Structures are given as C-alpha cells and as structure tokens.
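Enquirer: next comes the sequence, and after it the predicted model I'd like to discuss.
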Amino acid sequence: MAGKISEQTKELILPILDQLDIELVDLEYVKEGKNWFLRVFIDSPKGVDLDMCTAVSERLSEALDEDDPIKEAYFLEVSSAGAERPLKTNEDLKKAVQKQVHITTYEPIEGNKQFEGKLIHADEHAVTLAIKNKTRVEEITLPVEKIASARLAIIF
C-alpha cells in the first residue's frame, strides 16, 4: 500500500516541482507509531529555504486533497534533503562527481564495506572513489550492484 501511495504522490508532485525548478530527492510514506507520514525531500540549485518548503507543501496539499490517493489521516512534511543527502540513482551519483561521498556496500570489497572519499567517476556499472590512505590517495572502483547506500559526505 505504501509503495502505491508513494508512486501516486510522485506523479502529483513532479509537475509541481518542475514548475518551481526544484528536484525531488526522495519521497516516503511511512507509519511511525499510530501516525502515517508523507515525507517529501527536495533540493534546488538555489538551495532550499522555509519559503520554498512552504510553497511546495501548499501546492502538494491542494493536489493531494483534489486527487485523494491517501484515505487515512497523515502528516505531510516537506524538507530539504540536507547536506548529507542520499544518492539513490545513477543520475544522483553522476551529479555527485567531484564531491565527497560515503558509500556502504552489501559485502566487503578489499576488506571494507564502508568507503568515503572524492567521487571521481560514476556510470551505470561502477563508481570510482579517490580515498586518502594516510599520506597517499588510492583509487577504488565499486560495482553499482554492490552499493547498499550512498550519500554526500561533509568533510570537517
């Protein structure tokens, strides 16, 4: 049920976001305790502020009321994807080239399941990271099908 609602909501929100030049990063419909939450995570080349979240929330709320794909009561939350936003698709990975990323794999590769470094290449088959190892930089290539999760990383 949650997957179907997510897909219906995605169909409603994409035209709204296109008009506002905003990217849909993620969308989830989840139950926490007794309550259902529809969470929409957005990003924009200009950044995301409260006014932008409010505008998306208002327009999406109207579209959801009109189309009514969700029968039970729920809370709508629209927010920025954040500085450590998830990278869920190949397109997300390609856009993150030259940025710092954190990648977790399903199984160990060269003895590790977690990798953090500069993403230097991404395509449909693999990603290549430049990882600092003490005083030198090493490159490692990870097959896309082995990636469990990926996100942008903040380096302090």
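Expert: Yes, it's here.
Enquirer: okay, CA-based contacts and neighbour counts for the rest of this
Expert: Will do.
Enquirer: now the helices for the protein?
Expert: 2-20, 50-67, 90-95 (DSSP state H).
Enquirer: tell me which of these lies nearest to residue 150.
Expert: Closest of these to residue 150 is helix 90-95, at 8.3 Å (criterion: C-alpha to C-alpha).
Enquirer: please point out which parts of that closest one sit buried.
Expert: 90, 92-94 (16 or more other C-alpha atoms under 10 Å).
Enquirer: can you redo the helices of the chain as a markdown table with distance to residue 153?
Expert: A markdown table is the format used below for the helices of the chain (distance: least, C-alpha to C-alpha, whole Å):
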| stretch | distance to residue 153 |
| --- | --- |
| helix 2-20 | 25 |
| helix 50-67 | 23 |
| helix 90-95 | 13 |
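Enquirer: select, out of these, the one closest to residue 146.
Expert: Across the helices of the chain, closest to residue 146 is helix 90-95 (C-alpha to C-alpha), at 13.0 Å.
Enquirer: which among the buried residues of helix 90-95 gets closest to residue 81?
Expert: residue 92 (12.5 Å).
Enquirer: what about the closest one, distance to residue 75?
Expert: 27 Å (C-alpha to C-alpha, to the nearest Å).
Enquirer: ok, residue 127 next?
Expert: Between residue 127 and residue 75 the distance is 37 Å, computed by C-alpha to C-alpha.
Enquirer: which one of the two is surrounded by more residues?
Expert: Legend: neighbour count by other C-alpha atoms under 10 Å for residue 127 and residue 75, higher for residue 127 (21 against 10).
Enquirer: and that one, how far from residue 98?
Expert: Taken as C-alpha to C-alpha, the span from residue 127 to residue 98 is 12 Å.
Enquirer: second structure for comparison follows:
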Amino acid sequence: MSTTQSERLRELLEPLVASQGLDLEEIAVDSVGRKRVLRVVVDSDTGADLDRIADVSRALSAKLDETDAMGDAEYTLEVGTPGAERSLTEHRHFVRATDRLVRFQLHEGGELVARILGVDDDGLDLEVPGVKGRKATTRRIAFGEIDKARVQVEFNRKDDGGAKAPKPSESTEHDTQHDPEHDTENNSVNTTEEEEA
C-alpha cells in the first residue's frame, strides 16, 4: 500500500474509530489473488470484544462506501485486534501490557525478557525473571533504549497475581463488491473463523 493511500485511509478512518472509543493501531492493504484485503487493527485500554469490532466494522464499511478511497474494485474489509503477541510501539501499548511478559530488543544490542511492572513518561519498571533458582530482579529502562518490544504468550504462569490473560485476536470481515455500472454492493459481517470453516 502506498504511503499516500495509507495516509488517506488513516485520515478517513481514524476519527470514526476514535468515535467508537477505540484506537486505530494499523492499516494494511494486501492483494490476495485478484482480490484486495483491507486490514484494520483496533484496540483500547479495555480491549475490544467481538460486538465492538462488528460495530466499528459496519461503520468503517459504510464510510468506505461513501468514498472512492478503495476504488471500484472488489475488496474485503477485515477489522480485528492486535492479538496476544502484539508489537509495542506506542506509549499506550506499553501501558496496556502492564503485568505482561515482554521480549525487548535493545538499541545497544542484546535482548531482555521481562515483565512490565509500571510505565511512566520516560520509561518502564521491569521485573526480570530469575534463572536457575535465583530471585527475580527489578530493572529500569528508558524508552530510548528500546529498539523493538513484543508481548510473549504465557501458558503456565505460576504467580498469577492479577496478570491479564492473553486475549486472542478477534476480527470481523465485510465482503464488499463494487459494480461500477450499478454501484451495488453486498456486505456481510462474519468472523474470520466462520469464513475459514
């Protein structure tokens, strides 16, 4: 997707997503054979259940149909959440990942796997798990030290001290077919899992 199209779609869709109480995290247009897929990733501090995703999906589909942002060719709109192993790139992402185990790639080289204990404007307070019977230690890192960060899935955490369970990515799809002569469309809302079944 070109930068211009990406920026145009973001400008068009971000206010609508925000009006639904969600953050627009990502937009991507991919070609699958002759068909195009517009993927929109949304989230909020409290998450987004399937009903909220379906609501925003319908609103986005209606908005896209009012414009020529996707052109006249057929496309599928998929709206979902970031999923369990999300990348952390914004301050709000780190806040939402509090109590979660995260793998950090640091600018100075090296990798760190630690649990986020707290987040402020400058950086993170972390708990680094102990190895070979050693106790966990705390560490402070600044945002400027972080090159990449990704949440890790934990299947058998022993100390479940109120940590958030990983939530699977949820999504809905709208199939939108455009006929330039008749300007008709066929929209349907289905979960991705039902589409694949």
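Expert: That came through fine. Not measured: the values here are computed from a predicted model.
Enquirer: on that earlier part again, what sits in contact with each of residue 127 and residue 98 of the first structure?
Expert: 119-120 (C-alpha atoms under 8 Å, 6 or more residues apart in numbering).
Enquirer: so how many other residues sit close to residue 77 of the second structure?
Expert: Neighbour count of residue 77 of the second structure, defined by other C-alpha under 10 Å: 22.
Enquirer: contacts only, for it.
Expert: 37-40, 57, 61, 173-176.
Enquirer: in CSV: those, plus distance to residue 139 of the second structure and neighbour count.
Expert: Output for the contacts of residue 77 of the second structure, formatted as CSV (distance: C-alpha to C-alpha, whole Å; neighbours: other C-alpha atoms under 10 Å):
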residue, distance to residue 139 of the second structure, neighbour count
37, 42, 18
38, 40, 19
39, 37, 18
40, 35, 24
57, 41, 23
61, 45, 19
173, 42, 26
174, 45, 24
175, 48, 18
176, 49, 20
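Enquirer: between those, which is nearest residue 141 of the second structure?
Expert: The closest of the contacts of residue 77 of the second structure, once distances to residue 141 of the second structure are taken by C-alpha to C-alpha, is residue 40, at 31.0 Å.
Enquirer: and stretch 77-94 of the first structure, what's buried?
Expert: For stretch 77-94 of the first structure, using 16+ other C-alpha under 10 Å, the buried residues are 77-81, 85-87, 90, 92-94.
Enquirer: contacting residues around the residue positioned nearest the centre of the second structure?
Expert: Nearest to the geometric centre of the second structure sits residue 82, at 2.6 Å (C-alpha atoms, centre = their mean). With contact taken as C-alpha under 8 Å, 6+ apart, residue 82 of the second structure is in contact with 25, 41-43, 169.
Enquirer: list the ones among these that the first structure also has?
Expert: Mapping these onto the first structure (both residues aligned by TM-score structural alignment, their matches' C-alpha atoms under 8 Å) leaves 25, 41-43 still in contact.
Enquirer: closest one of the residues you listed to residue 107 of the second structure?
Expert: residue 25 (23.6 Å).
Enquirer: ok, residue 9 of the second structure to residue 70 of the second structure distance?
Expert: 9 Å.
Enquirer: and what of residue 18 of the second structure?
Expert: The value you get for residue 18 of the second structure to residue 70 of the second structure, if C-alpha to C-alpha is used, is 21 Å.
Enquirer: likewise for residue 58 of the second structure?
Expert: Taking C-alpha to C-alpha, one finds residue 58 of the second structure at 16 Å from residue 70 of the second structure.
Enquirer: who has more neighbours out of the two?
Expert: Of the pair residue 58 of the second structure and residue 70, residue 58 is the one with more neighbours under other C-alpha under 10 Å, namely 19 against 15.
Enquirer: same list (the buried residues of helix 90-95 of the first structure) but as JSON lines, adding distance to residue 113 of the first structure.
Expert: Formatted as JSON lines, the buried residues of helix 90-95 of the first structure follow (distance: C-alpha to C-alpha, whole Å):
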{"residue": "90", "distance to residue 113 of the first structure": "19"}
{"residue": "92", "distance to residue 113 of the first structure": "20"}
{"residue": "93", "distance to residue 113 of the first structure": "18"}
{"residue": "94", "distance to residue 113 of the first structure": "21"}
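Enquirer: tell me the one of these nearest residue 33 of the first structure?
Expert: residue 92 (31.5 Å).
Enquirer: okay if I get the buried residues of stretch 77-94 of the first structure as a markdown table plus distance to residue 52 of the first structure?
Expert: Below are the buried residues of stretch 77-94 of the first structure laid out as a markdown table (distance: C-alpha to C-alpha, whole Å):
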| residue | distance to residue 52 of the first structure |
| --- | --- |
| 77 | 13 |
| 78 | 9 |
| 79 | 9 |
| 80 | 9 |
| 81 | 13 |
| 85 | 17 |
| 86 | 20 |
| 87 | 22 |
| 90 | 26 |
| 92 | 21 |
| 93 | 25 |
| 94 | 25 |
